[in-house]
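> coordinates only, sequence not included:
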């Protein structure tokens, strides 16, 4: 096995040979040589047997006090908390977080910012969940080379190398409505000198809601010299049907046409024929719901094996055309359109290294623009608000897999026993409803319905609370003690303002454990109307381009004829 230094030297020799063959590109190739040699990471197991320069350090939320178990920072709503300020030269090697709070979407409302060497702009600015490859305010597990997440998406680890010359400042901003408990540990090396040819780590979030028609979604658009190393891409689907007929494209150093072009969304994330959940060292899909309205999806791809180098600029985008299943609300007729633009909610984090501090290209969006409006009905801790039939007991119990580590245990000693939980809707619209279950080996089958101003809606005639996942290795042995947390979506429903009740009715004597109920605003009220307007705009655009082509051809034909008359021959 060749050493990392040998591989870097071999790569440099190849680039120098290329420089001799293509002398016009000498400046760009020379800089690529420096970037490749200076930013190439050594194989950890190969180099660990050699002397390691520097001193191991750790910054954390813990306080050295044998008599205390207070190990977290409490960050209030609207508060920005500096976690640590490190003095360089140094390099962060590992970051770990775990978070807790009443806010169910803290993965999108808690913002992570990191500043290098006294810069006034953050090189890292992203919702913490998206940084760890879980979009749309959801949680997910993964096991990749630079990012690893366990415990239902609650144990967040990253191993990106983050060098700095003078200083590093890491902070979080709570843009949610409730206090958050933030536990953290950062392992770093205090170095005798900054690594030669050092590149700064960057990770920045952006979004489009809705994605603009007739243009691609831009993942990254930056200037400077560096190399692109990763993408986290998330989507919330507007239309039903498959959303992924979209090619990725990389425009390097001002190219008018991209030199790197993909073949589809699932292909970019190294899957094929649709997408399914998986997690590998370099690519993975952490969230994937069935193709339908409100399908939520997140995938990651790390380019660590083949970074995309650039010396002046880089633009990374992805097409936003695919299939679109449209339902006519008047007739119920369904029409599937091929390769049309869709107004999906697209969001992403771009990861790259750069020789200087990159200036943000656009403002960071506020929390209200990053998440859907949502009414969340807490089950645990709300015992006094609940109504039950005779023979039904409901009580809050400790449960480590549920939010805030507690769930509502409902026990019925007969068929037909029921529990009702009230809530209120203030804004009319479509809502995607989910029940957050805790599945257990003793869980039974319950009918779930919704009663409100317009009458009753059957949400699920037979919701099963039995744990079929209990033997999953990633949940063992906690699943045998507390069950398995599970989100069960029960449809998109039009709701008017007013008071509502969710009712759980037992099919037989048995139990269910509830974490809560999400009534999340579906942001598209008139998809049929949107498609009609889009098709009209598309037709007008095509007609204009056809007319433009006709005018261009006619002008060319006239010039050819003028040349023939003047010279007696057609131009060659």
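That came through, no problem. The shown structure was predicted, so the numbers you read here are calculated from the model rather than taken from an experiment.
> contacts, neighbours, all on C-alpha from now
Fine.
> For the stretch 101-250 of the chain, which segments count as helices?
Assigned by DSSP state H, counting those that start in this stretch, the helices in the stretch 101-250 of the chain fall at 106-109, 128-131.
> I misspoke; the intended subject was the chain.
4-21, 26-39, 44-47, 106-109, 128-131, 265-268, 367-370, 478-482, 527-567 (DSSP state H).
> As JSON lines, those helices with mean neighbour count would be great.
Formatted as JSON lines, the helices of the chain follow (neighbours: other Cα atoms under 10 Å):
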{"stretch": "helix 4-21", "mean neighbour count": "15"}
{"stretch": "helix 26-39", "mean neighbour count": "18"}
{"stretch": "helix 44-47", "mean neighbour count": "10"}
{"stretch": "helix 106-109", "mean neighbour count": "25"}
{"stretch": "helix 128-131", "mean neighbour count": "26"}
{"stretch": "helix 265-268", "mean neighbour count": "21"}
{"stretch": "helix 367-370", "mean neighbour count": "15"}
{"stretch": "helix 478-482", "mean neighbour count": "18"}
{"stretch": "helix 527-567", "mean neighbour count": "13"}
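> this is the comparison structure:
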């Protein structure tokens, strides 16, 4: 970006509780200019308007933090963005999940589009253009009060509607996923746009005995694809640029914020900023729920009632596709023979998946389903035990906030 170019037709503004309307010469008036309105306490059920601007412009950055950063409190905070005076939001997601924190799990990170410098705040750097206006709202759907600090940096400037795409974000959850049916990161959207990426979190099925969950392939159906996609990956760790399993790492366009197989939790992201995925007619994005395990482990799962289905056997380096004719007569008993010892199986499995998909779209609203009610967004307590964040409301009195 050429920072030194003149741009006299763009007016810079911040919206915050010190100046929620972004009016010129109207910020920091409270308490005679001595930090009179730095934050606001949201009551349960309350909606607060963070931005409401008429005309055209671009949102460049959103920052916020809360007094209570527990995972389920964040899952109960609904962030929504409306473009061009439409009634349906283009962005609708739990606040932390929107900011690339899968499972609303906080830890320090920075990538191309988001950051949480110390794991207790949120930043978005996604460009969000609007032609006729923008409105950003936050709703507290929890049963507790929560204090919000925020600011939104934007410019008021001419935007050409003929070559502008609107930013959208879609949150989804399926608990559990359906055996043998791919999880939808982004249901089919018809029209033109660009898929920008996603973050996804897994609460892994304990009945799968902490085995590797990431053999499934990401699939992207483009421009009329129905039965078979145009684009497909080779496994989850490959999809995020790693290989042969994964652990926590942070890169600009791909990373793993959380991987704790012993606690049945994982969260990762992939952003397509350098490898564009454009669509002209429609797009749909899915991922398979597929794991891998040795014969004895798989049999233990089945014996204990786990919902699994073997799809491929690997016997001494030779793969047998159990869903193809070659695998029709394959017997699990082969794994008990001397030549079958060490047989591993790929298998469909069921887990609790939630994700946020990011994309640009030619329209200011879509036909995607609305955000599920708060009860369907919450994280079971057994998965929350290790979630812990340090928050400084008063610098002289640090507090430890735990997920509840």
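Noted; the coordinates are in hand. Every value quoted in this text rests on a predicted model; they were computed, and no experiment measured them.
> After superposition, what is the TM-score?
TM-score for the superposed chains, counting by TM-score structural alignment, normalised by the length of the second structure: 0.78, backed by 346 aligned residues with a Cα RMSD of 3.1 Å.
> Turn the helices of the stretch 101-250 of the first structure into a markdown table, columns for distance to residue 325 of the first structure.
Converted to a markdown table, the helices of the stretch 101-250 of the first structure look like this (distance: least, Cα to Cα, whole Å):
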| stretch | distance to residue 325 of the first structure |
| --- | --- |
| helix 106-109 | 29 |
| helix 128-131 | 28 |
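> quick one: which of those is nearest residue 332 of the first structure?
Closest to residue 332 of the first structure of the helices of the stretch 101-250 of the first structure is helix 106-109 (Cα to Cα; 35.3 Å).
> hmm, who's touching that closest one?
127-130, 134-139, 174-176, 367, 370-371 (Cα atoms under 8 Å, 6 or more residues apart in numbering).
> corresponding residues in the second structure for it?
Alignment of helix 106-109 of the first structure against the second structure: residues 73-76, by TM-score structural alignment.
> Report the distance from the matching stretch to the chain centre.
Computed by Cα atoms, centre = their mean, to the nearest Å, the chain-centroid distance of stretch 73-76 of the second structure equals 14 Å.
> Same check on stretch 314-328 of the first structure?
That offset, for stretch 314-328 of the first structure, works out to 17 Å (Cα atoms, centre = their mean).
> do stretch 343-356 of the first structure as well
The chain centroid and the centroid of stretch 343-356 of the first structure are separated by 10 Å under Cα atoms, centre = their mean.
> quick one: it aligns where in the second structure?
With TM-score structural alignment as the criterion, stretch 343-356 of the first structure aligns to 350-363.
> Check which residues of the matching stretch are buried.
350-363 (16 or more other Cα atoms under 10 Å).
> Please apply the same query to stretch 156-173 of the second structure.
Applying 16+ other Cα under 10 Å to stretch 156-173 of the second structure flags 156-157, 159, 164-173 as buried.
> quick one: which of those residues sit in strands?
Secondary structure from DSSP state E places 156, 166-173 of those in strands.
> export the residues you listed to TSV and tack on distance to residue 51 of the second structure?
Below are those laid out as TSV (distance: Cα to Cα, whole Å):
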residue	distance to residue 51 of the second structure
156	13
166	17
167	16
168	17
169	17
170	20
171	21
172	25
173	28
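> Which of these sits closest to residue 311 of the second structure?
residue 173 (24.6 Å).
> The closest one: what's it in contact with?
Residue 173 of the second structure touches 352-355, 377, counting by Cα under 8 Å, 6+ apart.
> redo that, cut-off 10 Å
Contacts for residue 173 of the second structure (Cα atoms under 10 Å, 6 or more residues apart in numbering) come out as 183-185, 200-202, 352-356, 371-372, 376-377.
> so which of those residues comes closest to residue 238 of the second structure?
Using Cα to Cα, these come closest to residue 238 of the second structure at residue 200, 14.9 Å.
> ok, now how distant is that closest one from residue 378 of the second structure?
Using Cα to Cα, to the nearest Å, residue 200 of the second structure is found at 15 Å from residue 378 of the second structure.
> which of those two has more neighbours?
residue 200 (24 against 16; other Cα atoms under 10 Å).
> Return the residue of the first structure aligned against that one.
Taking TM-score structural alignment as the criterion, the aligned counterpart of residue 200 of the second structure in the first structure is residue 233.
> quick one: contacts for its match?
Contacts of residue 233 of the first structure (Cα under 10 Å, 6+ apart): 130, 133-135, 205-207, 219, 265, 269, 285, 297-301, 346-350.
> Could you check how far residue 142 of the first structure is from residue 126 of the first structure?
In terms of Cα to Cα, residue 142 of the first structure sits 18 Å off from residue 126 of the first structure.
> go on, residue 376 of the first structure?
From residue 376 of the first structure to residue 126 of the first structure the distance is 24 Å (Cα to Cα).
> Looking at these two, which has the bigger crowd around it?
Neighbour totals were compared for residue 376 of the first structure and residue 126, and residue 126 leads with 28 against 16 (other Cα under 10 Å).
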